[in-house]
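>>> Pasting the sequence and the predicted model now:
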Amino acid sequence: MYAAGLPRCSVVIADVYKLLSEVPDPEIPILSIADLGIVRDVVIDGEKVTVTLTPTYSACPATEVIEASVYEHLRANGITDVHVHRALSPPWTTDWISAEGRRKLAEYGIAPPAGSTAKKSLRGDDLRIACPRCHSTNSVKVSEFGSTPCKAAYKCGDCLEPFEYFKCI
């Protein structure tokens, strides 16, 4: 991986990103924090690694758990000088969820965000959300909020199964 005789940095940015892709989101553990798009930056200065995270919303109760998980996972993998910076601007958007993250949400039974926030309808009621089980768009919103504020509860009119939709934010 490294050419003989060249100095080797003990911490490599790509390795840090790989480790961050192993840190699960505590509310939706099938997603990593990288899948969710909350990892905004990694900066290495000598042995110091600074990870910038943007929470899904400023009052997210999982933010401190995520930050602690980043410290713990990086330290467990030999990176001891870890600093986490919380950035609230620009605010997180569902547009930052990776394609892999969207695929994982659907496989888990949560409908991923429909479209992008740039194209978001002012009235969420006119969105036709596809059921993650049968893919029918014959769905109806049951509640504006699901198990977390970022999800809404829906029911499929074809397979009759309830499901959650990860709202565009």
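Nice, I can see it.

>>> only C-alpha atoms for contact and neighbour calcs from this point on.
Fine.

>>> Residue for residue, what is the longest helix the protein has?
In the chain, taking DSSP state H as the definition, the longest helix is helix 63-76.

>>> Tell me the helices and strands packed up against that one.
When contacts are defined as 3 or more Cα pairs under 8 Å, 6 or more residues apart in numbering; DSSP states H and E, helix 63-76 packs onto helix 13-20, strand 82-86.

>>> And here is the other one:
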Amino acid sequence: MVTPTALEAELFEVAGSVPDPELPVLTLQELGVLRSVRLGHEDAVEVELTPTYTGCPAIEAMSLDIERALHEHGVREVTVRTVLTPAWSTDDISDEGRRKLREFGIAPPRTVRDAGPVPLELGPTRTVGAAGRPCAPSAGPGTGPGAGQTAPDPVRCPLCGSADTELLSRFSSTACKALRRCLACREPFDHFKEL
């Protein structure tokens, strides 16, 4: 990995301060989609941007906003390239970004993996029952998909903090989020899905 120059680091901060078009509470740097800013020939930079998923419709708006910010900062020529490797994951969201999501009323993604693919389970929609137990009965220890895996933390309501929530829809205002409802305060909220 090449260490960025002072000017590249400055331009990375400028590009990284651009708000996400779908979640304007977060900057592109906090979301973790801005990968690098490199100086090319004099007065030209190349920016690498990774979308949250391959078909993300916001990538064009992100690119235009980055170009505009860097032009306003005095850079004459800006090229924004979309890079898909390494793929973006919700692990790329900064701690500050997670805090801002929670304050904005969106449950941030849980940290559920060390490395590798995220297991997909289409199971119960409630994360915790009223008595603090999982809602769906288990087939017993060591049986069924995911046997031996530790259950992920429950999705907590960003409004009251309760872990007693249920899934209403696997998709919400964007494909990156699910719609959930808190069974304690009864309020609906978005949950930024783990990838």
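Received the coordinates, thanks. Predicted model only: the values in this text are computed from it and were never measured.

>>> ok now do the residue nearest in space to the middle of structure 1, which residues does it touch?
With distances taken as Cα atoms, centre = their mean, structure 1 has residue 36 as the residue nearest its mean C-alpha position (1.2 Å). For residue 36 of structure 1, the contacting residues are 25, 94, 96-98, 101, by Cα atoms under 8 Å, 6 or more residues apart in numbering.

>>> What's it aligned with over in structure 2?
By TM-score structural alignment, residue 36 of structure 1 lines up with residue 31 in structure 2.

>>> rewinding a little: any chance of TSV for the contacts of residue 36 of structure 1, columns distance to residue 109 of structure 1 and secondary structure?
Converted to TSV, these look like this (distance: Cα to Cα, whole Å; DSSP: H, G, I helix; E, B strand; the rest coil):
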residue	distance to residue 109 of structure 1	secondary structure
25	16	coil
94	17	helix
96	20	helix
97	16	coil
98	17	coil
101	12	helix
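
>>> Could you give me the ChimeraX syntax to select whichever of the residues you listed are buried?
To isolate the buried ones among the contacts of residue 36 of structure 1 in ChimeraX, judged by 16 or more other Cα atoms under 10 Å, type:
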select :25,94,96,97,101
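
>>> quick one: which of the contacts of residue 36 of structure 1 is nearest residue 139 of structure 1?
Nearest to residue 139 of structure 1, judged by Cα to Cα, of the contacts of residue 36 of structure 1 is residue 94 at 21.0 Å.

>>> Enumerate every residue touching the alignment partner in structure 2 of the closest one.
Under the alignment by TM-score structural alignment, residue 94 of structure 1 pairs with residue 90 in structure 2. By Cα under 8 Å, 6+ apart, the contact set of residue 90 of structure 2 is 109, 193-195.

>>> give me that answer again for 6 Å
Applying Cα atoms under 6 Å, 6 or more residues apart in numbering, we find residue 90 of structure 2 in contact with 194-195.

>>> Same question for residue 155 of structure 2.
Residue 155 of structure 2 makes contact with residue 163 under the criterion Cα under 6 Å, 6+ apart.
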